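In: Here you go, sequence then predicted model.
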Amino acid sequence: MVLVDNLSAARRETRQFSIGLEGSMASSQGVGIKEMVRIASQLSQGSMTFELYPDAKLGNGPKMIEMVQQGELDIFLGGAGYFASLDGRINIFDIPYLFENVEQAYQIMDSELGREMLDVLDNNDLKGFSFWENGIRSFTNNVKPINHPDDFKGLKTRTMPGNQVHEALWQGVGIATLPLPSGAIYAAIQEGTINSQEHPVSVIYARKLYEVQNYLSLTRHMYGPLIQVMNHARFTSLEKQEQDILLSASLAGAVATRNFSNENEAMFLEEMKRAGLQVNEVDAKAFREVMKPAIEHEFIAKNGDEWLKKINAMLAGNGR
């Protein structure tokens, strides 16, 4: 983490920053944003203030990224998959079963390779701040428990807008897909537009999707992080000490999201079970064998295998 001193009184100047996010303030995203704001305010002695726009109030992920690029929004926090339209290699996180657990994902994101991944956004009028926790995704639906990949067939699920790899993953196992912002999922299920979705447990809980879904199958098929970015020109216009404050605060927010998700997942599951959600474990091997090879092959064909080789080498070094 970048260490910074408080801004001196002589150099203190009021700065206001706008932050857009798709998640609610009750989600891990909201918890992290609150911590980021607290740290930035503390280190700047109150000279940095923030205007927050949660719940996709400014539009979906691609729309808010565009707003940041154009200087209409200072900071955005959203799924890594949204940034794949800027550099397809970022779709690497959409390869199912790339990581066996969150610790492996943290190892990669906290490494020099993780910083390299964020830095590719510099070419797109963005400054990549940090990776935030979203968690390992699992699958919910209204029809039946998912025990085998064949059980996916005939369902209709939501995919991330603009994420072709995400669509290919689900279409490849026989699911019809519909791109929707995450904030529209609850209503779409209620209306019967879709009958399934996939998110980390903490998001399923925060968005109360268990109220409109009957089954949660713990497929744990994908670790999809969030990325926080800032308008590049606005960032470089700040003094070095102010830049360091924002970077430190962003990292503090990222850590807060990890702690929130990991410390509360078991409680979230129990509360959703008590609310009537049926939860089942699955044999990950069967899902990995069906889902991973095709998406991995498609990713390599479009984006090369440099990052994938680096990830596999790093994880192999730790006994993968």
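Out: Happy to help now that I have it.

In: drop to CA atoms for contacts and neighbour counts, all remaining ones
Out: Noted.

In: Are we agreed that residue 157 is in a strand?
Out: Yes. Assessed by DSSP: H, G, I helix; E, B strand; the rest coil, residue 157 belongs to a strand.

In: That one touches residue 180, doesn't it?
Out: No. Taking contacts as CA atoms under 8 Å, residue 157 lies outside contact range of residue 180: 9.4 Å.

In: who's more crowded, these two?
Out: With neighbours defined as other CA atoms under 10 Å, residue 157 and residue 180 compare such that residue 157 has more, 27 against 16.

In: do you know how far that one is from residue 188?
Out: Note on residue 157: its distance to residue 188, by CA to CA, to the nearest Å, is 10 Å.

In: Mind giving me the packing neighbours of the helix or strand harbouring residue 234?
Out: Per DSSP states H and E, residue 234 falls inside helix 232-236. Packing partners of helix 232-236 (3 or more CA pairs under 8 Å, 6 or more residues apart in numbering; DSSP states H and E): strand 126-132.

In: Put this next to the first one:
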Amino acid sequence: MKKSWQRKSMLAMALLSMSLLIFTAGCGGNSSDKKAASTDKQGVVTLSWAHGSSPEDRLGKASENFKKNVEKKSKGTILINHYPANQLGSEREVMEGVSLGSIDCGVISSAVVAGFSKSVNVTNLPYMIENRQKGWKIYDGPFGQKLGALTEKEGGWKFLGWAENSLRQFSNSKREIRTPADMAGLKIRTQENDVHMKIVNDLGASATPIAFGELYTALQQGTVDGQENGVALTYSMGFAEVVKYMTLLPHIYDPYIVAISKESWNKLSPEQQKIFQECVKEFIKDERNLNEQNDKEFLSIMEKKNGLKTYTPTAAEAAQFKEATKDVEPMIRSKAGDEIVDAFKKAVAES
């Protein structure tokens, strides 16, 4: 499965490269011309839409649905060039491009966004959101709008909404994890994010930052014993082939930000802006629903086909994980600020 996805990704990259070469030769420009918004004489605006997931992933599928929807509803006055699988660069590079205006739209995970908007560090406060329905309510409500507005101010883009990355779960190749004591000695891959690393280290494991593209090999070769990603991504990336155990206790509800560069947004007419925002709202609902369906379907497949053993901690066991990571909050407060952390905790309590 992983090799099949890699072949498709390589083919997509090759086709993209050929397209860019043809475009450059014909117009005398460079590849960046294809990434930024353009408006033709008929008022048609073409926008790039980029993310890091494969075309076959729920984000890739929802993005294709979004492309069709916005082009139909705008009657062809907004066209979308969809770039999945990091075709325009890593998530960090895409987020930087959206901030600078060289890439139009990005759907980016919160851990990466936190590098551009300090307030987004609040999304990494562990063991606060135990299910996705609660996450949807929090991020669609006043707190989510407040945080989105802060990202605009700090990151320099136009905030459009919060989609869903995943409920991040621990999985590993060594043993079942019921309590933090079971994590002792395990090497767990994390993103290069100091909050994620502290969570893992405080639970007794050893946080090991590794590039996502190298994770399968790292698990296969034993460079790391485990990882912390959602169910759907664990399946779609073939990680169930190299891990044996998954603990169904999400430590983070990880949202995706949906953002557009301010320059690109301003190229849309008021009517186009309205259509685009409505279609983003529909995209978010679609992507979340696909993610929820995938989690149920893929978990069952991994258990039956790959022999993945899953465990759901009891309330008493879950409390141990929360207690072990209590020192993460002061770290997040120092990064995001007390006001947004208090607003998040209030939203959680009221949801």
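Out: Received the coordinates, thanks. It should be emphasised that the depicted structure is a prediction, and the values quoted were computed from it without experimental measurement.

In: After superposing, what score do the chains get?
Out: TM-score for the superposed chains, counting by TM-score structural alignment, normalised by the length of structure 1: 0.89, backed by 306 aligned residues with a CA RMSD of 2.0 Å.

In: circling back: check the mean deviation of the helix holding residue 234 of structure 1 from structure 2.
Out: Compared with structure 2 after the fit, helix 232-236 of structure 1 shows a mean deviation of 1.4 Å (mean CA distance after the TM-score superposition for structure 1).

In: Residue range in structure 2 corresponding to that helix, please.
Out: On structure 2, the counterpart of helix 232-236 of structure 1 by TM-score structural alignment is residues 262-266.

In: residue ranges for the strands of the stretch 201-320 of structure 1, please.
Out: 215-223, 226-231, 278-281 (DSSP state E, counting those that start in this stretch).

In: Switch those strands over to TSV; also include distance to residue 78 of structure 1 and mean neighbour count.
Out: Output for the strands of the stretch 201-320 of structure 1, formatted as TSV (distance: least, CA to CA, whole Å; neighbours: other CA atoms under 10 Å):
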stretch	distance to residue 78 of structure 1	mean neighbour count
strand 215-223	14	24
strand 226-231	5	25
strand 278-281	27	15
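
In: can you tell which of those is closest to residue 260 of structure 1?
Out: strand 226-231 (14.4 Å; CA to CA).

In: got the angle between the closest one and strand 126-132?
Out: Between strand 226-231 of structure 1 and strand 126-132, the angle comes out at 150 degrees (axes from the mean of the first three to the mean of the last three CA atoms, to 10 degrees).

In: mind checking the end-to-end distance for stretch 80-88 of structure 1?
Out: 11 Å.

In: Could you find the closest non-adjacent residue to the aligned residue in structure 1 for residue 80 of structure 2?
Out: Aligned by TM-score structural alignment, residue 80 of structure 2 pairs with residue 50 of structure 1. Closest residue to residue 50 of structure 1 apart from its sequence neighbours, by CA to CA, 6 or more residues apart in numbering: residue 17 at 4.8 Å.

In: Next up, the contacts around the residue nearest to the spatial centre of structure 2.
Out: Taking CA atoms, centre = their mean as the criterion, residue 109 is the residue nearest the geometric centre of structure 2, at 3.1 Å. For residue 109 of structure 2, the contact set (CA atoms under 8 Å, 6 or more residues apart in numbering) comprises 91, 165, 254, 255, 256, 257.

In: wait, doesn't the last one sit right on residue 111?
Out: No. With contact defined as CA under 8 Å, residue 257 of structure 2 and residue 111 do not form a contacting pair (10.3 Å).

In: ok, the closest residue to residue 181 of structure 1 other than its chain neighbours to residue 234 of structure 1 distance?
Out: Leaving aside its sequence neighbours, residue 181 of structure 1 sits nearest to residue 60 (CA to CA, 6+ apart; 5.5 Å). Separation of residue 60 of structure 1 from residue 234 of structure 1 (CA to CA): 22 Å.

In: Who has more neighbours out of those two?
Out: residue 60 (22 against 18).

In: Which position in structure 2 pairs with that one?
Out: Per TM-score structural alignment, residue 60 of structure 1 is aligned with residue 90.

In: Same question for residue 132 of structure 1.
Out: Using TM-score structural alignment, residue 132 of structure 1 sits opposite residue 163 in structure 2.

In: quick one, helices of structure 1?
Out: 28-43, 61-69, 102-109, 112-119, 164-171, 185-191, 201-206, 232-236, 240-274, 284-303, 306-316 (DSSP state H).

In: Residues touching the fourth one, excluding its own?
Out: Taking contacts as CA under 8 Å, 6+ apart, the residues outside helix 112-119 of structure 1 that touch it are 90, 108, 109, 127, 128, 129, 130, 307, 310.

In: Of all the residues in that helix, which ones are buried?
Out: Judged by neighbour count using 16 or more other CA atoms under 10 Å, the buried positions of helix 112-119 of structure 1 are 113, 114, 115, 117, 118.

In: In structure 2, what stretch matches it?
Out: Helix 112-119 of structure 1 corresponds to residues 142-149 in structure 2, going by TM-score structural alignment.

In: Report the mean deviation for the matching stretch after fitting onto structure 1.
Out: Stretch 142-149 of structure 2 sits 1.6 Å off on average (mean CA distance after the TM-score superposition for structure 1).

In: what's the offset of that stretch from the middle of its chain?
Out: 18 Å (CA atoms, centre = their mean, to the nearest Å).

In: What of stretch 289-308 of structure 2?
Out: The answer for stretch 289-308 of structure 2 is 19 Å, by CA atoms, centre = their mean.

In: ditto for stretch 150-165 of structure 1
Out: The answer for stretch 150-165 of structure 1 is 17 Å, by CA atoms, centre = their mean.

In: Then stretch 253-266 of structure 1?
Out: 13 Å.

In: Check stretch 147-159 of structure 1 too.
Out: On CA atoms, centre = their mean, the centre of stretch 147-159 of structure 1 falls 22 Å from that of its chain.

In: in that stretch, what's buried?
Out: 147, 149, 152, 155, 156, 157, 158, 159.

In: Which part of structure 2 matches it?
Out: Going by TM-score structural alignment: stretch 147-159 of structure 1 matches residues 178-190.

In: can you list contacts of the matching stretch?
Out: 172, 174-177, 196-197, 200, 203-210, 215, 223-228, 247, 311-313, 317-318, 320-321, 324.

In: which among those end up buried?
Out: Here, 16+ other CA under 10 Å leaves 172, 175-177, 196-197, 200, 203-210, 215, 224-228, 247, 313, 318, 320-321, 324 buried among these.

In: ok so, going back, closest one of the contacts of helix 112-119 of structure 1 to residue 247 of structure 1?
Out: For the contacts of helix 112-119 of structure 1, the nearest to residue 247 of structure 1 is residue 129 (6.2 Å; CA to CA).
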